[in-house]
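1. One predicted model, sequence on top.
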Amino acid sequence: MTNIFAIVLAAGQGTRMKSKLYKVLHPVCGKPMVEHVVDHIETLNVERIVTVVGHGADKVKEQLGDKSEYVLQAEQLGTAHAVQQAEEILGALEGTTLVVCGDTPLIRPETMKALFDFHTAQKAKATILTAVAENPTGYGRIIRNEGGQVAQIVEQKDATFEQQLVKEINTGTYCFDNKALFETLKLVGNDNAQGEYYLPDVIEILQKQGEIVSAYVTNDFDETLGVNDRFALSQAEELMRARINERHMRNGVTIINPATTHISTDAIIGSDTVLLPGVIIEGKTIIGEDCTIGPNSHIVDSKIGNGTTVHSSVVLNSTVGDVTAIGPFAHLRPESTLGNHVKIGNFVEVKKSTLGDDSKVSHLSYIGDAEVGSNVNIGCGSITVNYDGKNKHKTTIEDDVFVGCNTNLVAPITVRKGAFIAAGSTITKEVPEEALAIARARQENKLGYVNKLNSK
């Protein structure tokens, strides 16, 4: 079996994006475009992936990490010039090289494989991934000869009127015989309207040399979309969102309103889970089976157990157990861990805390930097006072504790197993096991006081 290599073109700044963020780093469904491309390539079991970087090189490398090797295109002199930068890594190797743009996040791995298989079957030196566009404006046109073979690719700015009427377009994705690619790149000139070295010129050179040049036509034009501005970015987002939602629905997830449901490409959701309108699921979130999420909930890089409900709430970088209820209007901040059968009610905020099984914080409370045991009840309006103005301190609440309403637990502090804290208390010392802690002023009634005030 032939060796497979890949070159990802990611050097352009993308001026039409009108952004400080480099084009290929703009996210689609929560992941940068170029990372979508590289992740899809990885499924082909390629030997080496080389990403051509230029503008924003360090940030692209930081994003992709060791998924790729890198070469620098210091000057953006065209796509052929960009591919040529990879010669130092790939030039001497035998095999087939896939060339794909880093701003085409919708190309499916299945399409890449079909392109490669077609290229191999045709015994071609080069194969172009093409598509039929109703409005081909802006794309390079595929010009075929009388026998239906590819003769050349003509860029929009260099095309004649008749050539501009052609609807078969070049998607910018190719397979090449690797050695033929780098040998032919040396012959590419820049005698064109832009004064650039075009990679499509390799096709014409190979064709004139009598080599086999083929074209594989994908039946889905949408997946070839190249993102050059914010409008195209929104189109890519919409198309990928629909694709992701369809995949989950076909795997047994109910999505009440797919048009308002946003799921990251890396999220995993179990069967019989229901997503209500307005749900946003980002990052590498894992949601179990039989859950109800939403409406209008936002979950990021979190793990949600089976049978759990997240109602109109925010969950960030946290872990939630089975049959747990969150919300409405609750906020789990990063590094929070909830056990099974836990209740986090309305207007409760949990930050960097652990709550054991069967514990409840039903409403209007803040739990921060705390370790809470099992079967603990924390009453309305209670606060772990974790910050002294300089440092954060830990609160420990052991199993079976009852915390009355409007209690302040001033950390560092420990409330031992089975203790009871009276409502309205400010606790500053350790509470022993099964003790009642009361920390509030004794009530006094001043009889007739109102009449004295009114007489003044």
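-> It's in. Residues are numbered from 1 along each chain as shown.

2. use CA for all of it now, contacts and neighbours both
-> OK.

3. Which positions within stretch 123-133 qualify as buried?
-> 124, 125, 126, 127, 128, 129, 130, 131, 132, 133 (16 or more other CA atoms under 10 Å).

4. In addition, the following structure is provided for comparison:
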Amino acid sequence: MTTRSFLAIVLAAGLGTRMRSALPKVMHPVGYMPLVGHVLSAVKAAGASRSAVVVGPEMPELEDLVAKLAPEAACYVQLERLGTAHAVLAARSALEERADDILVLFGDTPLVTPETIALVRGELAGGADVAVLGFRTDKPFGYGRLLIDGGRVTAIREEKDASEEERKVTFCNSGIMGFRGAHALSLLEAIGNSNAKGEFYLTDAVEIASARGLNVTAVEGDESEVQGVNTREQLSQCEAVFQDRMRKDAMERGVTLLAPDTVFFAHDTRIAPDVTLEQNIVFGPGVSVESGSVIRAFSHLEGAQVGAGSTVGPFARLRPGANLSEGAHIGNFVEIKNAKVGEGAKVNHLTYIGDATVGAASNIGAGTITCNYDGFGKHHTDIGPGSFIGSNSTLVAPVTLGKGAYVAAGSVVTEPVEADALVIGRARQIIKRHRAEELRAKFKAAKDAKSKGE
């Protein structure tokens, strides 16, 4: 099929009123990617040379999203919502540029895989003029039924138009349909709207093609792949299937998940073999973790790179721009943002490192923060390799600490520190003998007086 041209038409004009949202339905996310993005990724991986996305009127945010996710795709506006065939014909100009394979998919079915799309294309390559992706279910209510005679599909009957006998059929239409490019436009133009809803059904193309003596076949897919999203509940069901796929894929590739159901992935999470993931971990978009690392319980990572053999957590947060070199240690209640942590460096307790560089083999003590924001702009802190930052230190950016610098606990550092220097930025300790005893007596007397109402 590599020599066959492939046009994907993705229908995405639905308002999603049952979602109770101002956001177009296909922009809701699964695995931190909008529904339509999953479909566009799948068709591209399956070899689509062009993609046409049919959107509704006044959906500029969706058009902008498509341009961002798939620059090779073009958007076409369906001005009136008169059915699926009418929606496909909104992309008439794309259809007129002939392709060997033309597949129609829905932007709210995010779980369809490139392999399943390839099955439909395989039918076309094998001689089918129209190929329908079907699935079997013991709960067919609401789905169009695939009517088959002698191994060929003769019609797809919608629930409202089906006879009692036809409603007993459990082989159902997924909505994904492939056309041989030479017949697609002619079949679509022949579809009428003589049905219960007065709409132009794409599914009628099957009966028209069969009447013309064309070869109409069906290929069977998995029901879980073709489930669409019309409600928030269905969105959560798709999310659950997506997460289950990601977990299984990770474990098959050699990743250890101690409690798989408690680990949540983004669509682009990259975990190398021999990584261990403990319980209750969330990966936002843009995370990669190299081999031998351990992500400990209750950690959240987004836009972060974790080098080989590193440890993160428990209760750690890596925000966008966090970049850990090999063997780095990020401990409990530590937050890293837009900062590079050098090889073997340790940031183990109750610390915030933002807009910074932490040199190799440095040790950052508990309670340390980089003060990177002055209310107007962000500033950088550069900590040289082999440095030791004492507990409860405050590094006020912009500031540079040279190689091997030593910062005394409790210091506020506002000026550059040269290599191998000790900096003490705190008030001198003062001891007043017997003063504690006097204070206790004073405070006790005040409390006693208050309790007596004096």
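-> Noted; the coordinates are in hand. Because the structure is predicted, anything quoted here is derived from the model rather than measured.

5. which residue lines up with residue 435 of structure 1 in structure 2?
-> Following TM-score structural alignment, the counterpart assigned to residue 435 of structure 1 within structure 2 is residue 421.

6. Could you count how many residues lie near the nearest residue to that match once chain neighbours are set aside?
-> Spatial nearest neighbour of residue 421 of structure 2, excluding adjacent residues (CA to CA, 6 or more residues apart in numbering): residue 405 at 5.1 Å. Neighbour count of residue 405 of structure 2, defined by other CA atoms under 10 Å: 23.

7. how deep is the corresponding residue of structure 1 for residue 90 of structure 2 tucked in, by neighbour count?
-> Under the alignment (TM-score structural alignment), residue 90 of structure 2 pairs with residue 85 in structure 1. Per other CA under 10 Å, the neighbour tally for residue 85 of structure 1 reads 22.

8. can you check residue 192 of structure 1 too?
-> A total of 12 residues lie near residue 192 of structure 1 under the criterion other CA under 10 Å.

9. Alignment lookup: it to structure 2.
-> Counting by TM-score structural alignment, residue 192 of structure 1 corresponds to residue 195 in structure 2.

10. From residue 302 of structure 2, how far out is the closest residue to its match other than its chain neighbours?
-> Leaving aside its sequence neighbours, residue 195 of structure 2 sits nearest to residue 161 (CA to CA, 6+ apart; 7.1 Å). Counting by CA to CA, to the nearest Å, the gap from residue 161 of structure 2 to residue 302 of structure 2 is 49 Å.

11. got it, and residue 419 of structure 2?
-> 33 Å.

12. ok, which stretches of the stretch 1-150 of structure 2 are helices?
-> 35-45, 60-69, 84-89, 92-96, 114-125 (DSSP state H, counting those that start in this stretch).

13. hmm, I was thinking of the stretch 351-456 of structure 1
-> Per DSSP H, counting those that start in this stretch, the stretch 351-456 of structure 1 carries helices over the ranges 449-455.

14. So what's the residue count around the match of residue 435 of structure 1?
-> 15.

15. which residues touch it?
-> For residue 421 of structure 2, the contacting residues are 402, 404, 405, 406, by CA atoms under 8 Å, 6 or more residues apart in numbering.

16. ok, and the residues you listed in structure 1?
-> Among the contacts of residue 421 of structure 2, the contacts conserved in structure 1 (both residues aligned by TM-score structural alignment, their matches' CA atoms under 8 Å) are 404, 405, 406.

17. So what does the first one match up with in structure 1?
-> What it means is residue 404 of structure 2. Here residue 404 of structure 2 is matched to residue 418 in structure 1, going by TM-score structural alignment.

18. Alignment lookup: residue 112 of structure 1 to structure 2.
-> Using TM-score structural alignment, the equivalent of residue 112 of structure 1 in structure 2 is residue 117.

19. and its match, how far is that from residue 97 of structure 2?
-> Going from residue 117 of structure 2 to residue 97 of structure 2 by CA to CA gives 21 Å.

20. of the two, who's got more company?
-> For residue 117 of structure 2 versus residue 97, neighbours defined as other CA under 10 Å are more numerous around residue 117 (22 against 9).

21. any idea how far residue 213 of structure 2 is from residue 185 of structure 2?
-> 16 Å.

22. same check, this time on residue 254 of structure 2
-> 51 Å.
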